[in-house]
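Enquirer: Provided below for reference: sequence and predicted model.
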Amino acid sequence: ANQEDDQKSQLLTNGPIRGPTNIIVYDTTLRDGTQMESISVSCADKLKISQRLSAFNVDYIEAGWPGSNPKDEEFFHRAQTELDAKTKSKLVAFGSTRRKRIQAKDDAQIQKLVECGAPTVCIVAKAHLWQVTDIIRAEPSENLDMISDSVSYLTSLGIDVMVDLEHYFDGFKFNKEYTLKCCDAAVKAGAKVLVMCDTNGGSMPWEVDEITKETVEKFGNLATIGIHCHNDCGLAVANSLTAAKAGVGLIQGTINGIGERTGNADLCSIVPSLALHISSKMTCNDNLDEITSLSRYLDETLNRTPDRGAPFVGNSAFAHKGGLHVAALERSPDSYQHVDPSKVGNKLRVLISELSGRQNILGKMKKLDMDIDEKTSNERSLVILERVKHLESMGYTFEGADASVELMILHSTQHYCLPFRVLDYTAQVYDTDVDSASRVMSKMENNKATNGGTVTKTNLARATVNVRVLDDPNHEEDEFLDRLEVAEGNGPVDALANALKKALVPSHPELENLQLIDYKVRILDPAAATAAATRVMIEFKDIKTDQQWTTVSVDRNIISASLNALVDGFEYALKDVVAGCVIEDFE
């Protein structure tokens, strides 16, 4: 079971790493991260995520605990043939020290670590005296033997060993002498990394600083000192950076900070902070501009909604709303942002709302590269700003609906060409079972029913859309035709979207790539009951380019609000491909 040197990471071969100058990035998304509530990941997805983490160039990928569940055993088995050599060299198998009153070589869980084929193993050990005596109910000396025996056995097989010292900071405050004995036992047995774990997430930055400095002073020349923080006090990132400044050379964390309870230290905040504010050397520095993409890839794979407010990688991380801020940004991008968003693969966004100034609108117009003079730009920006303020007073919100704002600006120009126009529409909802007591169960049964292998039809809405479009799909002739199409769907909005797409695709084949990925409805004045105004926001995606955009509409008729948002979304998809067409006033 010996591991060949060329199959493992060489980071630790030249002695201990000392931060903050040099930092090893250790990702535990696939192990500790998956312990977060509502997160479950398949073996196939774990393999894909491992490859993506490797491409970003994190140094270590803790992929699971082969001794705890069949899925992780399957992962390490499949990894041997399905992952490339670079990714396999970064894999870490997680486990624990041997059990009480048994030798490491006879411990089944230790043997799973050996057999999984991972070049590096990280074992968790108790480093808190009270946890030893009262939780696992072992003698203090026995716990030290468990650490020493486990590490020495694994290292004797050529496996690199790291030790997660559980409850390290709490244990240090409880009985520093014993906690340091745990470190000593691990180092003397051959551990290359000692990881100080803030397991309960309750340590303060000044405590982390003081304890880290003392630990580094005692063991920093014998092993790389690492840090593993939880976010129970909202300090996981701060504590990790504090530890790096105090000499830690390895930081454990997860992408997007996922993890048990309130999460782990967020590598999407830690890595950019180290690279851009502390100038730490990391192997992933050259790929820093891919971290936003990595963050969103993980959320998509785990079926999570991305955190818009996440530092560095969130959609709102570089979003600016106040008019004074935007005016200052026009003069210097550094006036209201701490780093260039492109360095982390993100982008600056100017939000439009009733709090916006004229500069917000001018910024949007500049982005659209509109060929108009400064005087006209200023005049139109004021008109558009007043319209935005008026619409927001009615319940619109444009902060998350950039597409609607851009269309508003384009519509203000004299030569903008509408790619299509909806002349009229109808939407019908029908049902074959209107008994309120049984309708839900009947629909559930219909969804499951099959007839000769064919699923029973469940569409309960039909829509008709009449549009005026270009007759020429290549947009070379200004010939128009009216097209009437009917489609069904699971509800009136789905049916309208299907009918609209069906009517437009013959003239605009590029719309085949259009997907509706989110639909949100908010009642703006609940006191009005069924007569309340409704705000609809729809998010679209071009599956060919991965571009996403959002539109908004408000109406007391939810179907009208939905159709207007749909029309804006489809029109936005065509704004760059429609050339030289003019649909005249049809009055």
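Expert: Ah, there it is. Numbers count the residues shown, from 1 in each chain.
Enquirer: drop to CA atoms for contacts and neighbour counts, all remaining ones
Expert: Will do.
Enquirer: ok, now which ones touch the closest residue in space to residue 533 that isn't next to it in sequence?
Expert: Excluding the flanking residues, the one nearest residue 533 by Cα to Cα, 6 or more residues apart in numbering is residue 556, at 4.1 Å. Shown in contact with residue 556 (Cα atoms under 8 Å, 6 or more residues apart in numbering): 531, 532, 533, 534.
Enquirer: and what of residue 260?
Expert: Going by Cα under 8 Å, 6+ apart, residue 260 touches 32, 33, 34, 35, 36, 37.
Enquirer: one more pass at 7 Å, please.
Expert: Contacts were defined as Cα atoms under 7 Å, 6 or more residues apart in numbering; by that measure residue 260 touches 33, 35, 36, 37.
Enquirer: possible to save those as CSV with distance to residue 180?
Expert: Listed next are the contacts of residue 260 as CSV, based on distance: Cα to Cα, whole Å:
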residue, distance to residue 180
33, 28
35, 29
36, 31
37, 34
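Enquirer: so which of these is the most crowded?
Expert: residue 33 (23 neighbours; other Cα atoms under 10 Å).
Enquirer: how near is it to residue 443?
Expert: Distance, residue 33 to residue 443, using Cα to Cα, to the nearest Å: 37 Å.
Enquirer: for residue 525, same thing?
Expert: Using Cα to Cα, residue 525 is found at 32 Å from residue 443.
Enquirer: surely residue 132 meets residue 126?
Expert: Yes. Applying Cα atoms under 7 Å, one finds residue 132 in contact with residue 126, separated by 6.3 Å.
Enquirer: so the two - more neighbours on which side?
Expert: When neighbours are counted by other Cα under 10 Å, residue 132 and residue 126 differ, and residue 126 comes out ahead with 26 against 19.
Enquirer: okay, one more to line up with it:
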Amino acid sequence: MNRNIEIFDSTLRDGAQGQGISFSLEDKLKIVRALDDIGIDYIEAGNPGSNPKDMEFFKLVKDIKLNNSKLVAFGSTRKSDIKVEDDINIKSLIEAGTDVVSIFGKSSAFQVTDILKTSLSENLKMIEETIKYLKENDKEVIFDAEHFFDGYKENSEYAMSTLKVAKEAGARTLVLCDTNGGTLPNEIKEITSEVVKRFGNIIGIHCHNDIGMAVANSILSVESGISHIQGTFIGVGERCGNTNLSTVIPTIVLKMNIDIKAKEHLQDLTAKARYISEISNIQLEDSAPYIGKAAFAHKGGMHIDAICKTPQSYEHIKPEMVGNKRRFLLSEVSGKSTVLQEIHKIFPNVKKDGEEVKKVTKRLKDLEYEGYQFEGAEGTVELLIRKTIGKYKPFFKLNHFKTMGENPWSNGEFSSTALINVTVDGKTEMTAAEGDGPVNALDKALRKALEVFYPELKEVKLVDYKVRVLDSESTTGAKVRVLIESTDGNESWSTVGVSKDVIQASWIALVDSIEYKLIKDIERKAKAYF
């Protein structure tokens, strides 16, 4: 398709309504810079009339120079039965100082009469007068037709009349909103096609994901002729979220051959998505298309062998096109090709029939028999390869540690303390830390002790911790497998430990996590030097 599509991101407004998300002012400023870097056309930055934090944000964001994006203030039409110039929220939109304003108004007759409690004619006046007033104040106006698809199915004539009024009042773009997120793809395509026929190339789409169809509905809308897509960059939002732009953007560029500004920045897609998820304090699903850790991960021996010969045998695009990378997962079904690929990441000169491959394969199989699982623990795999081949030197020596739990406790939570003694290059450091349970206390104590020698560990934090009992029939004497995920804000990695003692299994995984980070930092510094 030889046409342009505008990308409108609502992470800072619609995304902020998602469960567990609360952006600080600094968070919002960081996300604005990231979205501008990736080539987003419009960044909906919030509702300045809804809370003091958003108004303060609009004051601060004026100092940021944007290269690709336009900032958008968001708000509703004027309230019923008052003058538009007297509406406090409308005044806030103008005071926000953005060139673009996104206004939402009801397109469902039911929503007008039963929720707004006003007349259908008054609602049309609210839309018309608000848009005209904003145009008089030199604003580019995007009209979000809220509940459009439900409204169209209830009363298509009235739903269309809201678009007609908005267009005639001066709205540049008319956005059809699947506000409840329950419209099926065939309905979206049929209705959107009718709207495009009537109003031309000024139609946008805003889908919610309540039946898992937001991306599909947005893609079908493109086929129907829309020129503007709204969503959030990693799909966050109220209830089940919004259209995931990190899926839509590469799909319309790579699969539909549509030019968008973000096309020039596609190789940064994965890094920006993970950066925004980190700021949002949510964990991306490994299976997320294009950007997930498992998006280009291969486990079966025959699949991996085929990938090594011809990548397109099991990959629909090159992972590098979206800034991701191919992963081969080591497991009981892995063959020598898999092991060799992992070894080559560190030691590219090792031969397939070399003794090193045999040693690593045997060690992996032995540990799997003990209960280890490596397919989600690339950090531990790399360290295992280094140790087995003999290219490993420990960064510290543990002299001893002790964990203690306290009962009873006064604050309603189980408090624990960890005491640890380590040696680095002949120097000993002993420290203690409190935590929410023994593993948390041990994690804090270990990092606290090692930060004296390795300050870069201050960047590292544990973002996920999983425990699995491997033999439930052994009850409290069963082996457990601990898998942890860590990040330094730029990269994430996973490590694993197995023991009959959950503290020891956690310790093994924690040590691997820290040593992996230190090794990677050394390698980065060496590359930068040369």
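Expert: Happy to help now that I have it. All values reported here derive from a predicted model rather than from experimental measurement.
Enquirer: about what we covered before: tell me the counterpart of the residue nearest to residue 533 of structure 1 in structure 2.
Expert: In structure 2, the residue paired with residue 556 of structure 1 is residue 500, using TM-score structural alignment.
Enquirer: okay, and the nearest residue in space to residue 374 of structure 2 that is not next to it in sequence sits in which element?
Expert: Once flanking residues are discounted, residue 374 of structure 2 sits nearest to residue 330: 5.5 Å by Cα to Cα, 6+ apart. Under the criterion DSSP states H and E, no helix or strand holds residue 330 of structure 2.
Enquirer: show me what residue 330 of structure 2 aligns to in structure 1.
Expert: For residue 330 of structure 2, the aligned position in structure 1 is occupied by residue 352, per TM-score structural alignment.
Enquirer: one more: residue 477 of structure 2?
Expert: With TM-score structural alignment as the criterion, residue 477 of structure 2 lines up with residue 531 in structure 1.
Enquirer: residues near that match, how many?
Expert: Residue 531 of structure 1 has 13 neighbouring residues, counting by other Cα under 10 Å.
Enquirer: quick revisit: just to check, the match of residue 330 of structure 2 is in contact with residue 397?
Expert: No. The criterion here is Cα under 7 Å, and residue 352 of structure 1 misses it with residue 397 at 8.4 Å.
Enquirer: which of those two has more neighbours?
Expert: Set residue 352 of structure 1 next to residue 397 and count neighbours by other Cα under 10 Å: residue 352 wins out with 26 against 23.
Enquirer: buried residues, the strand or helix carrying residue 512 of structure 2. List them.
Expert: Element membership for residue 512 of structure 2, per DSSP H and E: helix 502-529. Buried positions in helix 502-529 of structure 2, judged by neighbour count with 16 or more other Cα atoms under 10 Å: 502-518.
Enquirer: check which helices and strands that helix is in contact with.
Expert: Packed against helix 502-529 of structure 2 by the contact rule (3 or more Cα pairs under 7 Å, 6 or more residues apart in numbering; DSSP states H and E) you find helix 378-389, strand 480-487, strand 492-499.
Enquirer: among those, which is the most enclosed?
Expert: When those are scored by mean count of other Cα atoms under 10 Å, the highest mean neighbour count falls to strand 492-499 (a mean of 24).
Enquirer: what angle do that strand and strand 480-487 make?
Expert: Relative orientation of strand 492-499 of structure 2 versus strand 480-487 (axes from the mean of the first three to the mean of the last three Cα atoms, to 10 degrees): 160 degrees.
Enquirer: and strand 492-499 of structure 2, how far out from the chain middle?
Expert: Distance, stretch centre to chain centre, for strand 492-499 of structure 2: 22 Å (Cα atoms, centre = their mean, to the nearest Å).
Enquirer: what do you get for stretch 70-79 of structure 1?
Expert: 25 Å.
Enquirer: in structure 2, what stretch matches that stretch?
Expert: Counting by TM-score structural alignment, stretch 70-79 of structure 1 falls onto residues 52-61 of structure 2.
Enquirer: average distance between that stretch and structure 1?
Expert: Following the fit onto structure 1, the mean deviation recorded for stretch 52-61 of structure 2 is 1.8 Å by mean Cα distance after the TM-score superposition for structure 1.
Enquirer: just the residues contacting that stretch, thanks.
Expert: Residues outside stretch 52-61 of structure 2 that contact it (Cα under 7 Å, 6+ apart): 25, 29, 46, 47, 48, 96.
Enquirer: how about a cut-off of 10 Å?
Expert: Stretch 52-61 of structure 2 is contacted by residues 12-13, 23-26, 28-29, 32-33, 45-49, 71-73, 92-93, 95-98 when judged by Cα atoms under 10 Å, 6 or more residues apart in numbering.
Enquirer: and for stretch 445-461 of structure 1?
Expert: 427-432, 439-441, 443-444, 487-496.
Enquirer: with stretch 468-476 of structure 2 instead?
Expert: Applying Cα under 10 Å, 6+ apart, the external contacts of stretch 468-476 of structure 2 come out as 370-372, 477-483, 498-502.
Enquirer: tell me the one of those residues nearest residue 526 of structure 2?
Expert: residue 483 (29.5 Å; Cα to Cα).
Enquirer: how about the contacts made by that closest one?
Expert: Applying Cα under 10 Å, 6+ apart to residue 483 of structure 2 gives the contacts 372-374, 376-377, 464-468, 494-498, 505-506, 508-510.
Enquirer: what span of structure 1 is stretch 230-238 of structure 2 aligned with?
Expert: Taking TM-score structural alignment, stretch 230-238 of structure 2 hits residues 252-260 over in structure 1.
Enquirer: likewise for stretch 289-301 of structure 2?
Expert: Here stretch 289-301 of structure 2 aligns to structure 1 at residues 311-323, judged by TM-score structural alignment.
Enquirer: again, but for stretch 71-80 of structure 2
Expert: Going by TM-score structural alignment, stretch 71-80 of structure 2 sits over residues 91-100 in structure 1.
Enquirer: end to end on that stretch, go ahead and measure it.
Expert: 28 Å.
Enquirer: and stretch 14-22 of structure 2, by the same measure?
Expert: Stretch 14-22 of structure 2: ends 12 Å apart by Cα to Cα.
Enquirer: what of stretch 550-562 of structure 1?
Expert: For stretch 550-562 of structure 1, by Cα to Cα, the gap between its terminal residues amounts to 12 Å.
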